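Asker: A structural model of the following input is requested.
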Amino acid sequence: MALFSNNKFLRLLTLSYACLLTLPCFSQQSPRLSVTWNPNIETYFILERIAVERLGNYGYITRETNNAHQPMVKAAFEKFGSYKDSAIGIKAAALLDTLRKIHVFNDMILEALLYTRAFPDTGYRYPLNQAPNNPQREAALRLIQPFFREMQQFYVSAGAGEFLQRHRAFYDGAVHEVAKDIPPGIDRYMEHYYGEKVPAFTVIVNPTMPIAPVEGDFRGVGPSVITDKGKIPFMIMSTSIMLSPLPSLSQYKKFGFDNPAHTVFLTVHEFGHSFVNPHLAPNQEQLEKYSALFTDSLQKVMNAQDIYSWYSCVIEHIVRLGEIRIAEYMKDHTRAQSLRKLHTGDCHFVFIPAMEEKMKVYEQHRQRYPTFNDFLPELLTVFKNFTPAQVNQLATTPGKY
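Answerer: Now for the predicted structure:
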């Protein structure tokens, strides 16, 4: 499925992170949840930064962006920036430009890369056609898949693989910073709340993903991969801490990921997409009945958060709703209220209060609704209680939460 969580890039996160630090939790981390890094995804972001030199901008990054606060981005660009005029640099820029014109961003590229074998190997670990399809996704994949072979060749011939392995200690440090902050038992909380078991959860640290040189900026993606053992949720995350430049990568003792509250927040959000996104597609016909609610005023506030369609607007509402209700389920009422302020008060996800009342029916009748998917058609009925005029008013006035 196409993913909309991101990219997102959750730039309006003004939540007071302090309230996220105390979580009631299961006693230990599940062995099914791992933190790692992915050479294919690192290679993609090296090329994305090169492509910006030709495009002028991509996402929130421009040709003039100074990434000195991200040591791996800076080091990779210093080594490979000259490739902007090579065949791979030209192709990378052309691909990203074509995709963004149809409102497809790098989240779909990252999802597809998770199906591939780790470079320098070629081919796929899992059949890409197992994932749910739609016309937009099919069109995008026809453009994306041929580029993977070009990426693999860049990994080998340009020495990107050697570069990444040479700085393995930096990646090990990044993995450690995130692993220590994943809430113990969060995978089981989420499985129980959504009523769905998965074989594993995987967090991928992404030091080469460029972000703006602004304190608190970050990017995150929440794809899932369909395997023969079932669906595996992934969370791909950039750095979130600005680092002071040092003379060499080997001198860093901090790696840009040591941000406990941010890790908690992003874990629930990004993994939440794997429990929500796949189930919206079968309900798309019901959803389209209410598309008039994606008014000009709502579009304006959603577009500012990289949300460009009614479909993606609903997904993002439901994922954020899940964050709030899971916080309540964990008896962290302070965090739940802070999330309400963020999502409804600050970011104008205007349907969340009504959705939250409806979700209490799901929570109180789990025998009738064993899974979130069983309840989803009922949840979507909240939209029939709104008019476009009401939505316009809600989208242009301070949110009530």
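Asker: could you use CA atoms for every contact and neighbour count after this?
Answerer: Fine.
Asker: which residues of the stretch 201-350 of the chain fall in helices?
Answerer: For the stretch 201-350 of the chain, the helices defined by DSSP state H, counting those that start in this stretch occupy 260-280, 284-288, 296-303, 310-329, 333-340.
Asker: how far off helix 333-340 does the first one point, in degrees?
Answerer: I take that to be helix 260-280. In terms of direction (axes from the mean of the first three to the mean of the last three Cα atoms, to 10 degrees), helix 260-280 departs from helix 333-340 by 60 degrees.
Asker: helix 260-280: how far from the chain's middle?
Answerer: In terms of Cα atoms, centre = their mean, to the nearest Å, the centre of helix 260-280 is set 8 Å apart from its chain centre.
Asker: burial of residue 320, as a residue count?
Answerer: Burial measure for residue 320: 25 neighbouring residues, criterion other Cα atoms under 10 Å.
Asker: wait, it sits on residue 344?
Answerer: No - assessed by Cα atoms under 8 Å, residue 320 is found out of contact with residue 344, at 9.5 Å.
Asker: want to put them side by side, so please do this one too:
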Amino acid sequence: MPLLSGTTFVIYACMKKICLPVFLLVIPWFIRAQDTLDIRYDVNLETMAIIYNLSDAGSFLFEHNPPPRAMLARAITNRFSDLSDHEAVQWVNYLYEHDMVDLYDIDLSLYMTPLPEFRQYAPFPEMYYENDSLSAEEVQAIFDSCHAAVRRFYQDAGLEDFFRREAAPLYKKMMQELSGVRPPENYLSAFRSFYGNSADTYSIIVSVTSFNGIGRSRKITLHAEDHIYQFVSADPSTQSANIDLDHTENITIGYTDPEYFREIAVHELIHTAFERPLRYDSTNLLLIERLSFLYNAPMEKAMNAQGYYSWSQCLDEHLVRLGEYQLSMLTGDTVQANRYLQYCISERGFIYLPVLQNLMEEYINNREMYPDIASFLPVLLDAWWRSEQPEFD
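Answerer: You can find the predicted model right below:
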């Protein structure tokens, strides 16, 4: 199963394995943003969220996270309950049952042109084509069949009219909430500078229809340009528990806490800097395996409690959390940076952060030698192996 390193489940963290205005906008595949942050919803993703919510994967999420969790997603999903046997839902069930998608892979819809066309314009990450019994071409053919069913679901459910009219007040409310939690603009320039990242656009995708408390990241390359998407679903702790879709003025969508929004958005952004060098670089993979002795029983227990089930995930999450600390320092929020670092160490079990913090000084002080984080990772991983390691108290 494709288990993404850039995946966050807030509160719930279990996996099977391991358009701004009120009116609907047709968003192009990407918006050139450079150091400007684009925050918007995406009709493709909103549609896939409804389909996933109706599927076995969605049922699993709802059953294991009982009310009052995700009441808005439940209410919207109930609106389309008569389509629970639709072919698009059955295709998602098939993909999930055969480990071809993750528990909530709704953000794969970002690889598609806008509905109602919904044509794949860029290949999915390589791991989606890794299958013991199917060729890459056969895998793609299965996805293509699913995409055709999604197009029909969009039509059969009347989603164009739903998004344009019935759900319009919800999207208006969401964008009003987002105006108060937007991250500081300088965090993008800090990210680009610190990690040597040269992506062409950056977008945060928000959602009304999706299960709440989820973060994902995607880097999509198109015509030699990189486009980074960070999916941040609503905050479970602030989203309304009582939902009346006929009186949306009383609903809180769940984008009112700046700390929640910053943590998920920045966290997912940093994942994009590490995904390729940690997953596909053969030298790094050998060095990561050499460090696997650090994934002892106490560390495994601490990570499993947060939804991380392997040493590679544990390592990745250490690096990303250190990055959150470093970006907070670079953007001038030193109090929050130090508070967050200590919280990760003492409350979340990321005890190797002090070691990594010291080792990163080599990178910080020698940027001419290391123009980006990928060039430094082999040095970091080797030095980590040679370092004295802390233990759980």
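Asker: what's the TM-score here?
Answerer: Here the TM-score for the pair of chains, by TM-score structural alignment, normalised by the length of the second structure, is 0.81; 358 aligned residues with a Cα RMSD of 3.0 Å.
Asker: distance to residue 227 of the first structure added to the helices of the stretch 201-350 of the first structure, as a markdown table?
Answerer: Listed next are these as a markdown table, based on distance: least, Cα to Cα, whole Å:
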| stretch | distance to residue 227 of the first structure |
| --- | --- |
| helix 260-280 | 13 |
| helix 284-288 | 24 |
| helix 296-303 | 33 |
| helix 310-329 | 23 |
| helix 333-340 | 33 |
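Asker: looking at the ones you listed, which is nearest to residue 57 of the first structure?
Answerer: Of all these, helix 296-303 sits nearest to residue 57 of the first structure, with 17.2 Å by Cα to Cα.
Asker: what's the mean deviation for that closest one versus the second structure?
Answerer: By mean Cα distance after the TM-score superposition for the first structure, the fitted helix 296-303 of the first structure averages 2.3 Å away from its aligned residues in the second structure.
Asker: that helix corresponds to what range in the second structure?
Answerer: Aligning helix 296-303 of the first structure against the second structure (TM-score structural alignment) gives residues 297-304.
Asker: please state the offset of that stretch from the chain centre?
Answerer: With Cα atoms, centre = their mean, you get 22 Å for stretch 297-304 of the second structure.
Asker: now do the contacts for the spatially most central residue of the second structure.
Answerer: In the second structure, the residue lying closest to the centroid (Cα atoms, centre = their mean) is residue 216, at 0.4 Å. Shown in contact with residue 216 of the second structure (Cα atoms under 8 Å, 6 or more residues apart in numbering): 6, 7, 8, 107, 230, 231, 232, 268.
Asker: which residue in the first structure lines up with it?
Answerer: Match for residue 216 of the second structure (TM-score structural alignment): residue 221.
Asker: for the first structure, which helix is longest?
Answerer: helix 135-157 (DSSP state H).
Asker: can you pull the buried residues of that helix?
Answerer: The neighbour-count check on helix 135-157 of the first structure (16 or more other Cα atoms under 10 Å) flags 140, 141, 144, 147, 148, 151, 152, 153, 154, 155 as buried.
Asker: what do you get for stretch 233-252 of the first structure?
Answerer: By 16+ other Cα under 10 Å, the buried positions in stretch 233-252 of the first structure come out as 233, 234, 235, 236, 237, 238, 239, 240, 241, 242, 243, 252.
Asker: just send those back as a markdown table, with distance to residue 122 of the first structure too.
Answerer: Below are these laid out as a markdown table (distance: Cα to Cα, whole Å):
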| residue | distance to residue 122 of the first structure |
| --- | --- |
| 233 | 23 |
| 234 | 21 |
| 235 | 23 |
| 236 | 22 |
| 237 | 24 |
| 238 | 25 |
| 239 | 28 |
| 240 | 32 |
| 241 | 34 |
| 242 | 35 |
| 243 | 35 |
| 252 | 33 |
